[in-house]
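Undergrad: Mind folding the following:
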Amino acid sequence: MMKSLMKSIFGSSNERYVASMQKLVSQVNALEDQIQALSDEELSAQTEKFRRMLDEGTKLDDLLPEAFATVREASVRVLGLRHFDVQIVGGIVLHRGEIAEMRTGEGKTLVATLATYLNALEGKGVHVVTVNDYLARRDAESMGQLYRFLGLTTGVIVPNQNEFEKRDAYNADITYGTNNEFGFDYLRDNMKHERSQMTQRPFNYAIVDEVDSILIDEARTPLIISGPTEDKSELYVQIDAIVQDLDDEWYEADEKTKNITWTEEGTDAIEAKLSEAGLLETDNLYDVENTQVVHHLDQALKANIMFKRDTDYIVKDDKVVIIDEFTGRMMEGRRWSNGLHQAVEAKEGVKIEPENQTMASITFQNYFRMYPKLSGMTGTAATEASEFWDIYKLNVAEIPTNKPVTRIDEDDQFYKNTMDKFQAIAKSIREHNDKGQPVLVGTVSIEKSELLSRFLEQEGVRHEVLNARQHEREAHIVAQAGRIGAVTIATNMAGRGTDIQLGGNLEFRMEDELSDMPEGPERDEAIARIKQEIAEEKQRVLDAGGLFVLGTERHESRRIDNQLRGRSGRQGDPGLSRFYLCLEDDLLRIFGPDTLFSRMMNSNLEDGEAIGSKWLSKAIETAQKKVEARNYEARKQVVQYDDVMNDQRKVIYEQRAEIMDSEAVDDVVVDMRHDAINSIVGEACPPGSYPEQWDIATLKERVEEVLGLNPPIDDWLEEDTLEPEIIEERLQAEADREMETKIAKTDPQRWRSFEKSMLLQKLDFQWKEHLATLDALRQVVWLRAHAQKQPINEYKQEAFGLFERMLDTLREDVTRELMTLRIADTAPEPVPAEILAGLPDFLTGHIDPLTGLDNSNDGDGSERRAAEFGALAGSVQAAAGPGGAFVEDPYADKNVSRNAPCPCGSGNKYKHCHGAISIRA
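TA: You can find the predicted model right below:
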């Protein structure tokens, strides 16, 4: 009671915070007349003036009022748009490194120009992050006009650009791009072998558009760069055939987690079927020998039971294409991991592509936390404010609308079953359509959108369907959804990027109707006519009640529902929103409370009858909160596990950077060699032990294997005063002399270049293998919960031990390669072009490490050739010739994958054949 009274008197904390910025807004407004008086040249010169002031020690905060006033006036002159006062408030929030929640239609893209310009003055680069390539290109072009007028450079990052284009874009003052492409470029940069090949600059400041979609929804899954492994397509086909013939009583499915467990009867039955097919190594399904088969079996079962065609994916051009659950878009080039995508391909009978192995990965949480300053904007962030603060330390500020919202949000209508609900929806749409009111319908899947389309056809209502199948026409369909009598069915409206303007969109009508008309008086007349038609049509739509937003069911996240609702009632326009629900909706069926079902069924709801109540809306909101909390836990778990890997990733990437920046790495190589010798001696001659206890045979074997030496260890043992430390010192001295002799035979510059290249190559290989090990560990560590142990703590402990072992292996591997190297006198042979055919592709993905689900919002379809990575690596690879004599590797500059079959046709892996390292004299 007291809290409500205080709030009514003093306002909420958010209202007080927004009010506190009015002083700055007044300062910006006070400068407007002064800035308006400047000529175009003088206005553009403001940028150089501000930069001189920064060089002299002025702070960005002190420049804010004049810089914002400059951007506002430049926007009026270049774009014909003047920032509202609430947009100035939004710009201040972004500059302070916070999240600005602004309703749909309030001009967030224009708001971003304020903070972007101010922070770009430092010359350190500003990244503006969008959810898809279309928005990145559109905003870079439209807002780029403003920045260019003020003397700043703009770049855009999109898939399939070459290295030089990307580097130019990142070196611009302002860089637009998608969250995926920024993250993948970071990973790609840390796979390169020369600093000059890296494209990104040190991070400075990022503004994230649709921040809830990027930092919350997509943050459930990390970005992954992967390469293909061996082909197992026949195994997938065999197991899929078995899964297709299962009894429903043999397994239990949990739709909440998309997990499936076998019953006792099912385990016995599946063991019999797999044994009959000859797929089991032993009789017991869960013996370690059958691990691979069990994994494939689980994925096949999940693909057949949990993943639905036209909901989770579609089949296009004989390929399985994932559908993004948040936007309804196709994600070309994205694939589920851990064999799930292959299992779905086997289910659908299309070509099965090979599985992939992780080469590099990072979560969005750890990627964006690398920015010293981060901010974001969206229409819906308040419901996730606690998560934004917990994970990113970002405060959410709710910015008031420029004009009061007049949209009417009606109570949800509840029906007994799906058919009753869709009949009622179709009837309601027809009624509103008859009076000319435009209707935007939100569905949750392609299947539901096409079902509703059939109902509307029966009602005789003309309509457009926007889903993954009509992806190419997306912008045109959305842009005209506010015209008189328009009915638009959209799979999801999150991140569409195109405003629905009542009466129609001038830009798209000009594109559709005047694209072939040349510039001149006739075109000007046509534009004036279209503007007049739009104005008249807008008034008719306003008289009909504005845009009617109709939701066919509630999404598991309240934010997605609010995004749909927010399409109506922009900039003070009238509007209406209503959601239709039933007991068969996934949200209520899976997550709704039991009391909800029992009360509804006991109410004897008649077929076709609807009810609506505050209690019902509250129950639905409770179900949504339950799902949001579960998703938050899933995201937090991903962060906790990736935090462990992130510490190790930083060590590896920093080590790579040091190696690339060094003129020579001989001191690093020497330290590695001495550490490897220390380890070898320590294993065979433990400290504090007696000579009689030493394993001299193993010591000799390991010295020959790793160092390629045969020192007189037996003679040393005859000395009474021999200690392990003395053996270690002598071996180090022998190894050092051998290396000095070897180095003396080569050109010093070439040797230094070779050492750097080889060291980076070995580091990358061991890191890749370590990532695969951590992936496997993450899959099984949760089982330790049965022993009353915290899985994350177990993971931390195991991961640390694995990292230490990886470093030990790296030191030994580098030492072995250099010590056993033979200098070749022969020139390399030319490699036939046909040998290089069929090199594997490298794929970018956005994969959940626990479920294998892909959560990418921006499917770019890009696949990087192994040749691209090999060329960037610049590594020197060579191989052993006949009889153990080493010769120059004829394939050294052909970028052959280390694990690929050797091009010589020996049948061995490249790394065990011509991939053994050497260099020419």
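Undergrad: When you work out contacts or count neighbours from here on, use the C-alpha atoms and nothing else.
TA: Noted.
Undergrad: For the host helix or strand of Arg702, name the packing helices and strands.
TA: Using DSSP states H and E, Arg702 falls within helix 696-707. The helices and strands touching helix 696-707, judged by 3 or more C-alpha pairs under 8 Å, 6 or more residues apart in numbering; DSSP states H and E, are helix 666-684, helix 791-819.
Undergrad: any chance of those helices in CSV, plus distance to Gly333?
TA: Listed next are the helices and strands packed on helix 696-707 as CSV, based on distance: least, C-alpha to C-alpha, whole Å:
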stretch, distance to Gly333
helix 666-684, 40
helix 791-819, 31
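Undergrad: Any idea which of those gets closest to Ala610?
TA: Smallest distance to Ala610 across these (C-alpha to C-alpha): 47.1 Å, for helix 791-819.
Undergrad: can you state the direction angle for that closest one and helix 696-707?
TA: With axes from the mean of the first three to the mean of the last three C-alpha atoms, to 10 degrees as the basis, helix 791-819 and helix 696-707 are set at 80 degrees to each other.
Undergrad: Quick one: closest of the helices and strands packed on helix 696-707 to Arg462.
TA: Distance to Arg462, taken as C-alpha to C-alpha, is lowest for helix 791-819 among the helices and strands packed on helix 696-707, at 54.4 Å.
Undergrad: To compare with the earlier structure, here is another sequence to fold:
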Amino acid sequence: MLGAIARKIFGSANDREVKALRATVEQINALEPDVEKLSDDELRARTDWLRERLKNGETLNDILPDTFATIREASKRVRGERHYDVQLLGGMVLCLGKIAEMKTGEGKTLVSTLPVYLNALEGKGVHVVTVNDYLARRDAEWMGEVYGFLGLSVGVIMHGMTDDQRRAAYACDITYATNNELGFDYLRDNMKFRLEDMVQRPFNFAIVDEVDSILIDEARTPLIISGPAEDSSELYRAIDVLIPRLTAEDFEKDEKARAVTLTEDGTEHAEQLLMEMGILTEGTLYDVANVHLVHHVNQALRAHKLFQKDTDYIVKDDKVVIIDEFTGRMMEGRRYSDGLHQALEAKEKVKIQNENQTLASITFQNYFRLYPTLAGMTGTAMTEAEEFEEIYNLKVVEIPTHRPIARKDADDEIYRTAKEKWIAISEQLADCHERGQPALVGTVSIEKSEILSDLLKKKKIPHEVLNAKQHEREALIVAQAGAPGAITIATNMAGRGTDIKLGGNVEMRVENELADVTDEAKRSAAIEKIKAEVKADQEKVLAAGGLFVIGTERHESRRVDNQLRGRSGRQGDPGGSKFYLSLEDDLMRIFGSERMDGMLQKLGLKEGEAIYHPWINKALEKAQQKVEARNFDIRKNVLKFDDVMNDQRKVVYEQRRDLMQAKHVAEDVADMRAEVIEGLVEKFCPAKVYPEQWEVASLHEETTRLLGVNLPIAEWVKEEGIDQEVMRERLERAASEKMAAKVANYGADIMRQVEKSLVLQLLDQSWKEHLLALDHLRQGIGLRAYGQRDPLNEFKREAFNMFEGMLANLRERVTQMLSHVELQSTPRPEDLEARRPQPEMHENRDELEGDAQDGENATVQSRQASGTVNPNDPSTWGRVARNQACPCGSGKKYKHCHGQLA
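TA: Sure thing, here's the model as predicted:
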């Protein structure tokens, strides 16, 4: 009560923040008459003048008014678009490193030019992040004209570009790219072997368009670069046959948690079926030897019981293609990881691709927190303000609209069954079409789009369907959705990036209808005719009430519902919106519609009748808030675990960069060797133990294996006055002499090159194995909660111990390899660069993967001078292919024996 009164008197915190910026807007407007008088050349020259002011000690804040006035005038001259005052406010909020919430149609693309131009003047690079390649290319072309006029360079990163093209794009003042391309380039850069091969510059300033979609929706899917693992496609096919034979009592499904598990009876039934099929030969399903079968059964169960064709994925060109649940787009190249995608391929009887093993990964949260300054813009951020502030330290500021919103939002209509709901929607659409009012219908899946489409076909109502299957025609369909009587059914409307203009879109019609018209006179006449038609159509649509938006069910997130509603009523246009719901909708069904159904039947609700009341809207909003809070907790929990890995990732990547920047790594190698020797001496020659009790044989064996020297350790131990320190000094001297002999033999330059290459390769290999071990640890750590222990603390402790172990193992491997290395040929610098991995994205457990080559090069070979292979000495084996027989003579494949990953 008191809070409401205070807000009325003083305004909200948001109002006060916006009000404080208005003085700067007046300052910028006051500069406009003088800037308008400048010639084009004088306007361009202001870029150098502003840069000079920065060099002379002024801050970005000091030059902001002049900068904004300059870019506004450039935009007027180049594109005929003048920034409104509210757009200047949005630009200032972005400059402060905050999120500007601006309603759909308020011109966010134009707003971004203000902070982008200001920050680009520093010359450190500005990244503009978009949700898809189409928007990255379009925005770079549209706004690139303005930046180019002012003398700034613009680059765009697209899928399939070479390293040289990427490097050139990142070197530009302004770079447009999708979040995926930026993240994968960061991971790939940290797998390079030379600094000059890296494509990105140090991070400076980034603006994220559709910030809620990228930093929240897509942040559930960490980026992963992976390499091929062992082929097990036949096992996926075999297990797939088993799932349809299970009964409903064999598994429990929790739709809220998106989880499905076998019951006790189900486990026994599965074991029986696996035995009949000859897959389970001994023991039970949960015996150590059969754990991999549990994994396959679980993933096959998820594929059959949780994932629906045409909702979660579609089958196209003999491939299973994921559908983005937030945009309804096909996610070409992305794959569910951890074997789920293979299980879906087996289910749909298409070619099964190999599984992958993680080589590098990062969450979007941790990637975007690398930027010193991050800002974002979207039409819907307020509902997620807490998450933005807690995770990214980004405050959300709501920017007022240029014109008041005239859209009328009706209360939801709720029907008992989905059939009644679809009939009511089709009748509403028939009425809209008859009156010439354009209507946009938002559905949550392709299947539901097609149900409505079939109903409209029966009523002979012309309409367009926009979903993953019409991906190529997307921009055209959305652009013409405002024509009189147009009916457009769209599967999700997030991040479409194309405005719905009442009466139709002149630019899109010109592009589509006049593509083949080359005669200038005919083309000009046709353009004028199209403009006149669109103007007339606009009057008709305005008279009919503007764009009418229909939601076919409530989404888990209020934000997605608001995005759909926001398509109507842009720039003060009239419009309306209404959601049609049924008790069979997912949100209603999962969150307790049974009681409501019973109540409605008691109240005598007849078939075809609907109920609508503001109280029901509030109840639904509370259910959505609960789901949003739960999803936030899930993301926060995932991030807490990834933060542990992120600390380790920073150490490894920083170490890699230091190694690449160093002229040589001889000192690092010597330090590693000294630590290995110190560890050996402490292990086998304890300080408080008599020399005759030392483990001399073990020490001799280990020094031979790791240092490649055959020393008379047994004789040394018999000497008078021998102690731990003397032993360490002698071992270090012997190892250093051996390395000095190699330097004398091969030349200092070649050995320095070999050392650097080897350290980087072994660091990458160790990190890769560590990531796999952490992945396994993460999967099982939740069970520690049953022992009254906090899984996160357990994970932190064990991950730290594993990291320490990885570093110790790396020191040993580097020391051993360099001690035994014999060069067969001089390595070329180009051989030292691992092949660049091409990302093939995956997602599961909310993970996104990219495919990669292993990245190890055979530039050096670890063999004895004689070239013979000793089965008892792995250092003599050189490179062994993982599927070859192990040289030790065990009869197993190398990957299952000495080549087994840690």
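Undergrad: still on that earlier bit, will you turn the helices and strands packed on helix 696-707 of the first structure into TSV that also has mean neighbour count and distance to Asn402 of the first structure?
TA: Below are those laid out as TSV (neighbours: other C-alpha atoms under 10 Å; distance: least, C-alpha to C-alpha, whole Å):
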stretch	mean neighbour count	distance to Asn402 of the first structure
helix 666-684	18	61
helix 791-819	18	47
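Undergrad: Which among the ones you listed is found nearest to Pro65 of the first structure?
TA: Among these, helix 791-819 comes nearest to Pro65 of the first structure, with 48.0 Å by C-alpha to C-alpha.
Undergrad: mind checking the SS state of the closest residue in space to Leu771 of the first structure that isn't next to it in sequence?
TA: With C-alpha to C-alpha, 6 or more residues apart in numbering as the criterion, Leu771 of the first structure has its nearest non-adjacent residue at 6.7 Å, and that residue is Thr358. Here Thr358 of the first structure is recorded as strand under DSSP: H, G, I helix; E, B strand; the rest coil.
Undergrad: Work out the gap between the host helix or strand of Ile88 of the first structure and the centre of the chain.
TA: Element membership for Ile88 of the first structure, per DSSP H and E: helix 85-95. Taking C-alpha atoms, centre = their mean, to the nearest Å, one finds helix 85-95 of the first structure lying 28 Å from the centre of the chain it belongs to.
Undergrad: circling back to that earlier point, can you check what angle separates the helix holding Arg702 of the first structure from helix 666-684?
TA: Orientation check (the same axes, to 10 degrees): helix 696-707 of the first structure against helix 666-684 gives 160 degrees.
Undergrad: and helix 696-707 of the first structure, how far from the second structure on average?
TA: In the superposition with the second structure, the average deviation recorded for helix 696-707 of the first structure is 1.6 Å (mean C-alpha distance after the TM-score superposition for the first structure).
Undergrad: quick revisit: verify the stated contact: the residue nearest to Leu771 of the first structure with Ile225.
TA: Yes - under the criterion of C-alpha atoms under 8 Å, Thr358 of the first structure makes contact with Ile225 at 6.0 Å.
Undergrad: what's the nearest residue to Gln299 of the second structure if we skip its chain neighbours?
TA: Spatial nearest neighbour of Gln299 of the second structure, excluding adjacent residues (C-alpha to C-alpha, 6+ apart): Leu340 at 5.3 Å.
Undergrad: And for the one you found, the neighbour number?
TA: Residues near Leu340 of the second structure, counting by other C-alpha atoms under 10 Å, number 25.
Undergrad: following the lengthiest strand in the second structure, which helix or strand comes up?
TA: Taking DSSP state E as the assignment, the strand of the second structure that covers the most residues is strand 574-582. Remark: after strand 574-582 of the second structure, the chain's next helix or strand is helix 586-590, criterion DSSP H and E.
Undergrad: Run the chain-centre distance for that next one.
TA: The answer for helix 586-590 of the second structure is 28 Å, by C-alpha atoms, centre = their mean.
Undergrad: ok, residues contacting it?
TA: Contact with helix 586-590 of the second structure is made by 255-256, 554-556, 582-583, as judged by C-alpha atoms under 8 Å, 6 or more residues apart in numbering.
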